[in-house]
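*Asks:* Provide a 3D model corresponding to the input given below.
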Amino acid sequence: MDDALLPRNTAALRALLDKGVTMPVPLTVEIGDEVDVEHVSGDGVVIHPGARIRGASTVISAGCELGREGPVTIEDCRLGRGVALKGGYAARATFLDGANLGLGHHVREGCLLEEESGGAHCVGLKQTILMPFVTLGSLINFCDCLMAGGTSRTEHSEVGSSYIHFNFTPGGDKTTPSLFGDVPRGVLLREPPIFLGGQGGAVGPVRTAYGAVVAAGSVLRSDIREERSLTMVGPPPAMTQRDFTGREYRGINRLVAKNLDYLASLDALEAWYAEVRLPFFAAQGALGVLVGEGAREAIAAGRRERITRLLALAARMDPGQAPQAAFAAHAQALTEIFGGSYAAVPESLSTHAAATAAAGAPYVEAIRALPDDLVNAGQHWLAGIIEDRWADVEALLPGVARLRHREG
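*Replies:* Below is the predicted model:
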């Protein structure tokens, strides 16, 4: 065959085949020169025709399947065991064991899909964190948010098809991260699921409590604080028109509070990974360690994104408006609160996690089997990290801190 018709990296293809990777039509698979084939497992990995694998940090663990439903491209992605990306594009994202997405997915930087989470066809994600078992339907845009809730594949948080998380304000800002559930309770896998009905949306930033059910066709414009509640949003108001400058921030303190709460939640999640999850990645060997690093990088990317957006917002503030001027004056100091040290993890929790991981227990099973005293200790520790961040916020902007728990 003419060499011009061959893939550019046939040596990598041969190395993967020799390792045991299944490629039904290997000459249709593109492997970037920068890809380290030692970071691709040969155990049960299937790469279908039309796949493009790129990026020096890409990791493909045992049992992964790429491109079952159509061509797939991954760039600098970390894939845990048994991940299925059935057709689409993913870049600078991390997928933990059993995560999956259907045909037409488009996943960008800062995404972390934890165990057995995923979505059906045509799902768009960016700066999105899905905790274990969270399931998205089809034709969904779900960027700039974190979703938790549920305990298993049969009881999990879910987003119905044709759902949008609106993450861009009329003024052109992306200071819109939403929390569906939370981190301190969500990581412990004991909370009732959240259901967001299809053909609907949420105008970020909003917070939604565990057990909330939102009827199909509803567009959320405010928080749902009541747990185990049913919300039905009525038809939109009649069309109105008024002058609009694009720089109206009458609710600036509320907007800033939502962003800071999201940042504090990312700090708590990062601490959970560092102190509790780390041994479970290490127990999976070298590839597991790399996947764990990718997860923590996704969380750090989320923090950088939120800080960038907050500082951009601060630059747009009107110095003649007192709340806006106060935020602008303290914006840099506010962002420096996050990403630093945190209270020590309860020793009983970290010791138990390390011992359980060393014994070979999968992460999800280990967390679901935690005794109540360790569940309470973990939740209290993570909530304390968030409270500590808010104490620092209050010292700078008490008017913002007061709005933290106010519905809106």
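
*Asks:* switch to C-alpha atoms for all contacts and neighbour counts from now on
*Replies:* Will do.

*Asks:* next up, the contacts around residue 41.
*Replies:* 19, 21, 60-62 (CA atoms under 8 Å, 6 or more residues apart in numbering).

*Asks:* for residue 297, which non-adjacent residue is spatially closest?
*Replies:* residue 110 (7.8 Å; CA to CA, 6 or more residues apart in numbering).

*Asks:* count the neighbours of the one you found for me.
*Replies:* 28 (other CA atoms under 10 Å).

*Asks:* with residue 376 instead?
*Replies:* 14.

*Asks:* what strand or helix carries it?
*Replies:* Assigned by DSSP states H and E, residue 376 belongs to helix 372-396.

*Asks:* could you export the contacts of residue 41 as CSV, including secondary structure and neighbour count?
*Replies:* Shown next, in CSV, are those (DSSP: H, G, I helix; E, B strand; the rest coil; neighbours: other CA atoms under 10 Å):
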residue, secondary structure, neighbour count
19, helix, 16
21, coil, 22
60, strand, 28
61, coil, 27
62, coil, 20
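
*Asks:* let me know the closest of those residues to residue 93.
*Replies:* Of all the contacts of residue 41, residue 93 sits closest to residue 60, with 12.2 Å by CA to CA.

*Asks:* against residue 336, how distant is the residue nearest the centre of the chain?
*Replies:* For the chain, the residue nearest the mean C-alpha position is residue 129 (1.1 Å; CA atoms, centre = their mean). Residue 129 sits 22 Å away from residue 336 when distances are taken as CA to CA, to the nearest Å.

*Asks:* same question for residue 240.
*Replies:* In terms of CA to CA, residue 240 sits 41 Å off from residue 336.

*Asks:* same drill for these two, tell me which one is more crowded.
*Replies:* The neighbour comparison of residue 240 against residue 336 (other CA under 10 Å) goes to residue 336, with 10 against 5.

*Asks:* residue 292 contacts residue 281, doesn't it?
*Replies:* Yes: look at residue 292 against residue 281 with CA atoms under 8 Å: they come within range, at 5.7 Å.

*Asks:* could you also give me the structure for this next sequence, so I can compare it with the first?
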Amino acid sequence: MSEPYDSARQLAERGIVIPHPSTVEIDPSVKPELIGAGTVIHAGCRIRGERTSIGPGCVLGEEEPVTLVNCRLGERVSLRGGYFAESVFLDRVSIGAGAHVRPGCILEEEVAAGHAVGLKQTILMPFVTLGSLINFCDCLMAGGASRRNHSEVGSSYVHFNFTPHQDKATASLIGDVPRGVMLDQPPIFLGGQGGLVGPRFIEFGTVVAAGTICRRDITEPGLLVFGETGQHLRERPYTPGLYGDISRIIAANLRYIGNIHALAAWYEDVRSRFAGDRFSSSCVAGALSALKLILAERLARMDEFAEKVARSAEAARGQPGSGGQGDPAAMQREFAERWPVLRTVLAEPPVEGETPRLRDQFLNFLSAIPSQSTYIEAVRSLPRDAKIIGVAWLDSVVDSCRRLW
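*Replies:* Just a heads-up that it's a prediction; the model follows:
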């Protein structure tokens, strides 16, 4: 009798529902005490990794087998089928069959997704909903306040995160962390059969019509964005590896990294207060690990970007317009030279200026909320003054990164 089968049988004896234990593989490294009561593990599932934790009442493999590797699940999470690795799924997350969730994802409370969804280093804040047949890697999405009022990504949507220059300095913010965590912002709608060309910022309250490829930042709230893909096709000379104005790319990446630092601060100082059992504590620890992974990835991608723009600046020497006013190669050279210092600063959590004072003021408000409140209940019950201070605290974290360039 194999060890994986022995583990499945032992879990069944502990009250975990495994209808067909002989078909389920549970690696010996998985800790039985980190699989909660009432969890259902259907036939064909494979569970691996010493960091795996599965909260009470979860359901795995209802539609097809699940492979779960070092993931942290809250309560009543439903993963209906697919591959899930090194990611965090908070309470009542639901994902359909055919999922491919690679390391570094954080799906917060009541996030839902249909079938055939691909994610990698994706952060979805509470209630965000994805349709089916979606590739949504290297982005953060917030917005909305409940399951009835939530941000949405329509089916057949793509976040484009690889450029013809062969770089991935392309992470996008759909909403942001400082306002998104307060669960009171207008939802964002990204219509199906469309895409977002990263790196982009999309403001809360934006509606992008179905069939639209969005190639610009949307910085004003409440706008409808539309346009037919392929309309007015144009041609111009293009040399892969030869960059133009990189100011927007730099700004977008610094802003994204700032938001990652802000969310890490939120988990350390706020989320951790609601980690009342071993499963929620594991989820908080897993989220902080995922954020470290995302930060390391963003810095590595900017390392590559800096190398590429340095080569671009060198290649531009002697070309018409080089050396003149507004020459993009000048900024490229400056960024490549300054990046090592910028990287050192960005690698550490920002703690400067008003950040500690604002954090402490916000935490004082939070301490007044009844201790039995859930995380969602607590955030919703915060008075307006507390939310203003909380947003200012997290904005100060983001701004400390944005001001570097």
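
*Asks:* on that earlier part again, my read is the residue nearest to the centre of structure 1 is in a strand, agree?
*Replies:* Yes: according to DSSP: H, G, I helix; E, B strand; the rest coil, residue 129 of structure 1 belongs to a strand.

*Asks:* translate it into the numbering of structure 2.
*Replies:* Counting by TM-score structural alignment, residue 129 of structure 1 lines up with residue 123 in structure 2.

*Asks:* cool, residue 107 of structure 1 as well?
*Replies:* Counting by TM-score structural alignment, the partner of residue 107 of structure 1 is residue 101.

*Asks:* can you check residue 138 of structure 1 too?
*Replies:* Here residue 138 of structure 1 is matched to residue 132 in structure 2, going by TM-score structural alignment.

*Asks:* please verify my assumption that residue 77 of structure 1 contacts residue 90.
*Replies:* Yes: between residue 77 of structure 1 and residue 90 there is a contact under CA under 8 Å: 7.1 Å.

*Asks:* relative to residue 326 of structure 1, how far out is the residue nearest to the centre of structure 1?
*Replies:* For residue 129 of structure 1, the distance to residue 326 of structure 1 equals 31 Å [CA to CA].

*Asks:* tell me which residue of structure 2 lines up with residue 50 of structure 1.
*Replies:* Aligned partner of residue 50 of structure 1 by TM-score structural alignment: residue 44.

*Asks:* let me see the contact set for residue 142 of structure 2.
*Replies:* Each residue near residue 142 of structure 2 by CA under 8 Å, 6+ apart is listed here: 124-126, 128, 151, 174-177, 180-181, 187-188.

*Asks:* how about a cut-off of 10 Å?
*Replies:* Contacts for residue 142 of structure 2 (CA atoms under 10 Å, 6 or more residues apart in numbering) come out as 123-128, 150-152, 173-177, 179-183, 185-188, 203-204.

*Asks:* how about it, what's its match in structure 1?
*Replies:* Checking TM-score structural alignment: residue 142 of structure 2 goes with residue 148.

*Asks:* mind checking the SS state of the residue nearest to residue 297 of structure 1?
*Replies:* coil.

*Asks:* I'd say it and residue 92 touch.
*Replies:* Yes: between residue 110 of structure 1 and residue 92 there is a contact under CA atoms under 10 Å: 6.7 Å.

*Asks:* quick check: neighbours shared by those two?
*Replies:* 126, 294, 297-298, 301.

*Asks:* out of those, which end up buried?
*Replies:* The neighbour count (16 or more other CA atoms under 10 Å) marks 126, 294, 297-298, 301 as buried among these.

*Asks:* mind putting these in JSON lines, distance to residue 70 of structure 1 included?
*Replies:* Formatted as JSON lines, these follow (distance: CA to CA, whole Å):
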{"residue": "126", "distance to residue 70 of structure 1": "21"}
{"residue": "294", "distance to residue 70 of structure 1": "25"}
{"residue": "297", "distance to residue 70 of structure 1": "28"}
{"residue": "298", "distance to residue 70 of structure 1": "26"}
{"residue": "301", "distance to residue 70 of structure 1": "29"}
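
*Asks:* wait, is residue 253 of structure 2 part of a strand?
*Replies:* No: assessed with three-state DSSP, residue 253 of structure 2 is helix; it does not lie in a strand.

*Asks:* contact partners for it?
*Replies:* Contacts of residue 253 of structure 2 by CA under 10 Å, 6+ apart are 169-173, 199-200, 259, 298-299, 301-302, 401-402.

*Asks:* quick one: which of the residues you listed sit in helices?
*Replies:* Those of the contacts of residue 253 of structure 2 mapping onto helices are 259, 298-299, 301-302, 401-402, per DSSP state H.

*Asks:* which stretches of structure 1 form helices?
*Replies:* Counting by DSSP H, the helices of structure 1 are 10-19, 183-186, 252-272, 278-282, 286-314, 322-335, 347-358, 363-368, 372-396, 398-401.

*Asks:* to residue 201 of structure 1, which of these lies closest?
*Replies:* Judging these by CA to CA, what sits closest to residue 201 of structure 1 is helix 252-272, at 17.9 Å.

*Asks:* thinking again about what came up before, higher neighbour count, residue 292 and residue 281 of structure 1?
*Replies:* Under the criterion of other CA under 10 Å, the comparison of residue 292 of structure 1 against residue 281 puts residue 292 first, with 27 against 22.

*Asks:* how about the more buried one, what's its partner in structure 2?
*Replies:* Here residue 292 of structure 1 is matched to residue 284 in structure 2, going by TM-score structural alignment.

*Asks:* now swap in residue 194 of structure 1 and tell me
*Replies:* By TM-score structural alignment, residue 194 of structure 1 lines up with residue 188.

*Asks:* so its match touches residue 125, yeah?
*Replies:* No: at 12.0 Å, residue 188 of structure 2 does not count as touching residue 125 under the criterion of CA under 10 Å.

*Asks:* pull the residues that contact stretch 363-376 of structure 1.
*Replies:* Contacts for stretch 363-376 of structure 1 (CA under 10 Å, 6+ apart): 97, 114-116, 132, 151-152, 184-185, 187-190, 276-277, 279-281, 346-350, 352-353, 356-357, 360-361, 378, 380-381.

*Asks:* same thing but 6 Å
*Replies:* Stretch 363-376 of structure 1 is contacted from outside by residue 349, using CA atoms under 6 Å, 6 or more residues apart in numbering.

*Asks:* could you do stretch 158-173 of structure 1 as well?
*Replies:* By CA under 6 Å, 6+ apart, stretch 158-173 of structure 1 touches 134-142, 174, 176, 195-204, 246-247.

*Asks:* just the buried positions in that stretch, please.
*Replies:* Of all the residues in stretch 158-173 of structure 1, those buried under the rule 16+ other CA under 10 Å are 158-168, 173.
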